[in-house]
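Asks: can't give you the sequence, but here's the structure:
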């Protein structure tokens, strides 16, 4: 009888261990849920929470167009390529459900209802876009941060003279940005805080906000969360070779690998 119980417990432990294989995210077990396969280097993920649409760019390997803009309906998985080409940065105006796409020709304003895009900022090689009350964008060559409002662009005075590669601003107007030397945070009128040293701009691949307004940094060696109160940064996942990330309406992490889009969901087998 004891021998039977021993082997039963061993079998249960083995099954539990097998079920717990996956990813530790913020100290808890998660598993990957495939959302889209056979898509090359999807990046710059952005979600419209009202329509449950995940927008992103990906590299086209079949034609003359280098970058394509696409979306996936998070409810039914439907995939659609949009009529906006050669854009490689996206963000969503959540209030008006407008998508902004930055590329080497300028910035497009895309309307999901009619699947049309309008080039609103011309002749600017745009590397990164971010929307919060107004549109922020980074000009690629100079790495200068601008705002665009009422048809006019102007540099952001608070970061004038500072090179910026990625940029976000939270609900308390705290700015987090990266360049070729590090990841920094700054409140208006205060000194900047260094969160992470880097040796090149390529070490940071994206900076984004989760549904609670917390700042996450996607680096080449994993995913980090910024704590502006303690002025610290902590690695929350060891996921490697990730190209982009976003958070869905339930605050699940969505991220992209070289040929796929994936979502982290809690591993209930653990």
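Replies: Nice, I can see it. For clarity, every value in this text was computed on a predicted model and none was experimentally measured.
Asks: contacts, neighbours, all on C-alpha from now
Replies: Fine.
Asks: what about stretch 57-65, distance to the chain center?
Replies: 20 Å (CA atoms, centre = their mean, to the nearest Å).
Asks: Pasting the second one now:
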């Protein structure tokens, strides 16, 4: 997980922390997560609101998009500039659930109660682009829009106002899915992960676990286990999962990676969005419990 220049990193950590209240000064950095033996400190991006749906990042400008509901039950779709530390509410759209970014144009696709909307960050405008008779559950963008429908089977594509069903997936209820650098589709269905390899006609069972799915800036697919807080990455040379590390506490969900491959996630335990950045301290991950009750614990090394 690459980091930016030291001064930029410290500025982001300080300013993000300031937004949610000043943190006490400590001699040693926090170790909120441990990836590849390196500690990561977390900063609060946004808090005190109810979140729902997918997170999405415009990696060109490093802007995070998300939905939140105020204490008065008013829905907003917001953005947060991770470089310039700026927050704003998107105009003329409240509730959204699915979100995906075209990284080449920076346009953001969002599903509302029905239909799909497109946000243009250059003009700060939102417009409907179709599917107004459908309730979209999840969105991904990889040269075109991929989506699943709420309480319906399958994954579909939407391009030039035409809908096309991916026939190999028509019998699956899809709870989450991503498209990796090889254009393989990984998806969660009935508490199991399946994979539809690019160019094949049948989806195959991949692993019997519930994971949140995410791809990083390189298109590598990651598997995040909310219960144990463990993060895995696919080793493409071996076609198997490799443990990257773990998050120290909470229940991570809706994970995305920013322009520098730093992780951002929604913690469903305390309803906060967190931003993880390396602080160069060494760490280890230990395991407690057995079977489905395994928990991962992060601790700093003394060397």
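Replies: Thanks, I have the structure now. Remember, it's a predicted structure, so these values are computed and weren't measured experimentally.
Asks: What is the equivalent residue in structure 2 for residue 227 of structure 1?
Replies: Alignment note: residue 227 of structure 1 maps to residue 235 in structure 2; criterion TM-score structural alignment.
Asks: ditto for residue 133 of structure 1
Replies: So residue 133 of structure 1 corresponds to residue 143, using TM-score structural alignment.
Asks: for residue 109 of structure 1, same thing?
Replies: Match for residue 109 of structure 1 (TM-score structural alignment): residue 118.
Asks: Residue 211 of structure 1 too?
Replies: Match for residue 211 of structure 1 (TM-score structural alignment): residue 217.
Asks: Does the residue lying closest to that match once chain neighbours are set aside belong to a helix, a strand or coil?
Replies: What sits nearest to residue 217 of structure 2 in space, not counting adjacent residues and going by CA to CA, 6 or more residues apart in numbering, is residue 261, at 6.1 Å. What DSSP: H, G, I helix; E, B strand; the rest coil gives for residue 261 of structure 2 is coil.
Asks: Show me what residue 261 of structure 2 lines up with in structure 1.
Replies: Checking TM-score structural alignment: residue 261 of structure 2 goes with residue 251.
Asks: how far away is its match from residue 49 of structure 1?
Replies: 11 Å (CA to CA, to the nearest Å).
Asks: same deal with residue 188 of structure 1?
Replies: Look at residue 188 of structure 1 and residue 49 of structure 1: by CA to CA, they are 28 Å apart.
Asks: With neighbour numbers in mind, choose between the two.
Replies: Legend: neighbour count by other CA atoms under 10 Å for residue 188 of structure 1 and residue 49, higher for residue 49 (18 against 12).
Asks: mind listing what the match of residue 211 of structure 1 touches?
Replies: Residue 217 of structure 2 makes contact with 59, 257-261 under the criterion CA atoms under 8 Å, 6 or more residues apart in numbering.
Asks: Make a PyMOL selection of the buried ones in those residues.
Replies: Isolation of the buried members of those (16 or more other CA atoms under 10 Å) is achieved in PyMOL through the command below:
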select buried, resi 59+257+258+259+261
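Asks: Export the contacts of residue 217 of structure 2 to TSV and append columns for distance to residue 176 of structure 2.
Replies: Converted to TSV, the contacts of residue 217 of structure 2 look like this (distance: CA to CA, whole Å):
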residue	distance to residue 176 of structure 2
59	21
257	16
258	20
259	22
260	24
261	21
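Asks: Please compute how far the strand or helix carrying residue 44 of structure 1 lies from its chain's middle.
Replies: Residue 44 of structure 1 belongs to strand 43-48 when elements are defined using DSSP states H and E. Offset of strand 43-48 of structure 1 from its chain centre (CA atoms, centre = their mean): 6 Å.
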